[in-house]
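# Attaching a predicted model along with its sequence, questions to come.
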Amino acid sequence: MGKRGVFFKGISDVEGKTSADRGATSREIIIEALENIPPMLSDETQKEAMKIIHYTVNNVKMGKVVDDKEVKRLIKNMVEEIIANQDAMLNLIKIKSHDEYTFSHSVNVCMIAILIGVRYQLPIDSLEELAFGAMLQDLGKIMVPDEILFKLGRLNEKELEEIKKHPLYSQQILSENSRIGELPKKIAYQHHERWHGQGYPQRISGENIELLARITAIADVYDALTTDRPYRKKFLPYDAVRLIVSRADDEFYADAVRAFVESVSIYPLGSLVKLNTEEVGMVIKINRKAIVRPTIRILFNPSGNIMEEPINIDLIKDRERFVICAIDEEEVYQMHTDQTGEE
């Protein structure tokens, strides 16, 4: 978990020196700020989640059934932690290689789906069903040939049709364990269906799609958009949220989109933003009554230099400042390099 005590006193070391005093780079400043936002899931639970999804996939590859007891134990812990830490940062797992994408994506989709479900006020048993299905929704991809799954170029029609079979494969794999209920299987089968009826595999629409699958669909798309892939650069969280909002009541169920935005906000915790003052800071608190006016920790002054003493600005109270755009980490690094010649 983050070191809360340091955060609101300024980013400083044990001798009381600020990051600017120590000649820290912009990269170090951003990393330090991120480390001091408490995460929704503990490192221990995240590691356990990755371990169990690896274990589950490997077992299925060897012809074994899904160990529902292990997954349910994990899910229970994840739901409890997320309910307890809703105002903490959505700490999505970063992948180191494309081979890890399937594993990290499964855990991330599960976390986001739980968060949406909590905001949607689902009861605990429904949250756990949602989490189970969201965690294993892509399990069927192990039956898709690697040369299709990891292809860098555009898929041809035949390859695309093979990819579109993975929801059916996921449902079939989950059905092999009689202890797994119908809802997780529906989530796995329907998470690529769309509200307007143009999804797959059945092209069903509206309320014919299970509610928990509608929620999982949003979580699935958000994580996919905000993750670097071999064939495209990741979206900024702000841009991913905007895209999903723009498709509410078309591709996505509007009430679930509303719960999603209330959960992650338009400027998610940990996002970097530029203000009208040309200052750059990190979102450290979401103001749910006015999501476009979060609390910002100013890290860089209008000249692009590191703040000697970072300050926290609540944009609800400070009406002179406002966010003009979200900004990418690399853009901040480049900005600071241009100013200082460092990095």
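It's in.

# For the rest of this, base every contact and every neighbour count on C-alpha atoms.
OK.

# which residues of the stretch 201-343 of the chain fall in helices?
211-225, 237-246, 254-264, 329-340 (DSSP state H, counting those that start in this stretch).

# All the strands of the protein, residue numbers only.
Using DSSP state E, the strands of the chain run over residues 272-275, 280-285, 295-300, 306-314, 323-327.

# what's the third one packed up against?
With contacts defined as 3 or more Cα pairs under 8 Å, 6 or more residues apart in numbering; DSSP states H and E, strand 295-300 has these neighbours: strand 280-285, strand 306-314.

# could the strands of the chain go into TSV alongside distance to Leu115 and mean neighbour count?
Below are the strands of the chain laid out as TSV (distance: least, Cα to Cα, whole Å; neighbours: other Cα atoms under 10 Å):
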stretch	distance to Leu115	mean neighbour count
strand 272-275	21	22
strand 280-285	16	26
strand 295-300	21	24
strand 306-314	24	19
strand 323-327	22	17
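
# Please identify which of those is closest to Ala248.
strand 323-327 (21.5 Å; Cα to Cα).

# what's the angle between that closest one and helix 237-246?
In terms of direction (axes from the mean of the first three to the mean of the last three Cα atoms, to 10 degrees), strand 323-327 departs from helix 237-246 by 110 degrees.

# Other residues contacting strand 323-327?
If you take Cα atoms under 8 Å, 6 or more residues apart in numbering as the criterion, strand 323-327 is touched by Leu236, Tyr238, Tyr267, Ser271, Leu272, Val273, Lys274, Leu275, Asn276, Val292, Arg293.

# another one to put next to it:
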Amino acid sequence: MKKIAIETLRAGQAFTQPVYIEGNNLLVPAGIAVRKKDIERLRAWGVQTVFTDGEAVSDAGAQKPAKAGAVKSSAEGGSGEPDAVKVSSHILTLPAVHENKSVYRAYTDLIDRLNTVFGQVSSGVSVEARSIDAIVGRLLQAVRESRVQVIGFILGGAVAGTELAKSSVNAAILATLIAIEMKMPNHRILHIATGALLHDVGMLKLPKEILNKQGGLTEVEAQRMKAHPLYAYKIVCKELLYSEDVGIVALQHHERWDGDGYPRRIAGEAIDISARIVSVADAFEAMVSEKSYRNSMIGYQAMKNLLSDNSRRFDPDVLKAFIRTMGIYPIGSIVLLNNGSIARVTEVHGEAPLRPLIRILIDDFGKAYEQDEGETVDLLSEKSIFIARAVDPKDYAGTT
């Protein structure tokens, strides 16, 4: 394909063949005029060249952009780039969260129940394993019956004040999804979900001044932090009387594929597969959650970080299964489309992680849709529309 410098493009110009951005990302179809807004966006995104096999045609012979599937064309009178649009915060909130639907109440109930268990462990109160088993059973049921919604809660939930319980439930949801994608037998999925739920229980044995410290840890503090998998293993196997299949998750979830982890510095397949799965789930959950020492990442940035691992920290096969499950733009992500619309990712295609299903939240006219009223677009079939970039919901949410 021929390269065309952005500086040479003119508004109203068209080509005899489609024009692309970086491979298969379509800018405009053949014969469709490039808009001034298109050129401005390319510059804003730092794109310097586009590609086409076609020849430029006269501006007079170009067609105006038509509707692309369910998304309105801003060439037909759109209000422009919606980056400046500030909308009522509930527009960007997941409907189940805003309306407190039963599936969201079930999710928050899991967190509350686990938080109670953690409180008992921290206080030295005896905990019966069956109370944890009940939480695991409810979690597995939620994943199987309401998969899309519970994934969305990981990025779009609004649970505060129960950070350890919330991160543990989220990690267990993600680990369960990976195990299902990898076609693990049911008894292994049960062990993985239980182990993921309890993998950080050893944190309860650490001083709060270490857990909540905003600056860097001293060498002594870091060593104490690295002991939490050992504490967790002891709690899981000695106090809660779970089997080694569950305890090994807590013990090994900070081991690394390259052998540079802790506490035992084992590598590769010497690390139990359950722990390898929970390691990926735990890492993603940690990146998308607020911490005392940093802000949360958006889901896309967290996925990019995982993809750049290059077999250092994570089992490549587990990572591939996670990407098939979550996509590059995880369910619940807020994204900016090439036509200027803002949308939420509602489902992913495992075979095409860059082309998820989306629901329009703010169209290219600047119109904001109430909960679930925006059109749903399958980017796998709507080839003229693509995700320009993921965005942070906080950049768009207003104060009402």
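Cool, the structure landed. These numbers were taken from a predicted model, which means no experiment stands behind them.

# Please state their TM-score.
TM-score of the superposed chains, computed with TM-score structural alignment, normalised by the length of the first structure, equals 0.83; 310 aligned residues with a Cα RMSD of 2.5 Å.

# Quick check: Arg321 of the first structure vs Arg293 of the first structure, distance?
According to Cα to Cα, to the nearest Å, Arg321 of the first structure stands 9 Å off from Arg293 of the first structure.

# re the thing from before, widest-spaced pair of the contacts of strand 323-327 of the first structure?
Using Cα to Cα, the contacts of strand 323-327 of the first structure span at most 19.2 Å, a distance reached by Leu236 and Asn276.

# Which one of those two is surrounded by more residues?
Under the criterion of other Cα atoms under 10 Å, the comparison of Leu236 of the first structure against Asn276 puts Leu236 first, with 19 against 13.

# which residues does the more buried one contact?
Thr226, Ala326, Ile327, Asp328.

# residue in the second structure matching it?
Matched to the second structure by TM-score structural alignment, Leu236 of the first structure sits across from Ile298.

# coming back round to it: how about the helices and strands packed on strand 295-300 of the first structure in CSV, adding distance to His105 of the first structure?
Formatted as CSV, those follow (distance: least, Cα to Cα, whole Å):
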stretch, distance to His105 of the first structure
strand 280-285, 24
strand 306-314, 33
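
# just so I know, which of the ones you listed lies nearest Arg232 of the first structure?
strand 280-285 (24.9 Å).

# Where does that closest one end up in the second structure?
Using TM-score structural alignment, strand 280-285 of the first structure lines up with residues 342-347 of the second structure.

# And stretch 311-328 of the first structure, by the same measure?
Stretch 311-328 of the first structure corresponds to residues 375-392 of the second structure when matched by TM-score structural alignment.

# Now do that stretch: distance to the chain's middle.
Distance of stretch 375-392 of the second structure from the chain centroid (Cα atoms, centre = their mean, to the nearest Å) equals 16 Å.

# distance between the ends of that stretch?
Start-to-end, stretch 375-392 of the second structure (Cα to Cα) is 21 Å.

# With stretch 336-351 of the second structure instead?
Its start and end residues considered, stretch 336-351 of the second structure measures 22 Å (Cα to Cα).

# Kindly report the same for stretch 57-71 of the first structure.
End-to-end span of stretch 57-71 of the first structure (Cα to Cα): 12 Å.

# Report the buried residues of it.
Under the neighbour-count criterion of 16 or more other Cα atoms under 10 Å, stretch 57-71 of the first structure has Val57, Val60, Val65, Val66, Asp67, Asp68, Val71 buried.

# and if you look at stretch 154-161 of the first structure?
By neighbour count with 16+ other Cα under 10 Å, stretch 154-161 of the first structure contains the buried residues Glu159.

# just stretch 74-90 of the first structure next, same as before
By 16+ other Cα under 10 Å, the buried positions in stretch 74-90 of the first structure come out as 74-76, 78-79, 81-82, 85-90.

# now stretch 234-248 of the first structure
Lys234, Phe235, Leu236, Pro237, Tyr238, Asp239, Ala240, Val241, Ile244, Val245, Ala248.

# and if you look at stretch 190-198 of the first structure?
For stretch 190-198 of the first structure, burial by neighbour count (16+ other Cα under 10 Å) applies to Gln190, His191, His192, Glu193, Arg194, Trp195, Gly197.

# What of stretch 251-265 of the first structure?
Neighbour counts using 16+ other Cα under 10 Å place 251-254, 256-265 of stretch 251-265 of the first structure among the buried residues.

# In JSON lines, list the residues you listed along with distance to Leu149 of the first structure.
Formatted as JSON lines, these follow (distance: Cα to Cα, whole Å):
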{"residue": "Glu251", "distance to Leu149 of the first structure": "24"}
{"residue": "Phe252", "distance to Leu149 of the first structure": "25"}
{"residue": "Tyr253", "distance to Leu149 of the first structure": "28"}
{"residue": "Ala254", "distance to Leu149 of the first structure": "30"}
{"residue": "Ala256", "distance to Leu149 of the first structure": "29"}
{"residue": "Val257", "distance to Leu149 of the first structure": "28"}
{"residue": "Arg258", "distance to Leu149 of the first structure": "32"}
{"residue": "Ala259", "distance to Leu149 of the first structure": "31"}
{"residue": "Phe260", "distance to Leu149 of the first structure": "28"}
{"residue": "Val261", "distance to Leu149 of the first structure": "30"}
{"residue": "Glu262", "distance to Leu149 of the first structure": "33"}
{"residue": "Ser263", "distance to Leu149 of the first structure": "31"}
{"residue": "Val264", "distance to Leu149 of the first structure": "29"}
{"residue": "Ser265", "distance to Leu149 of the first structure": "31"}
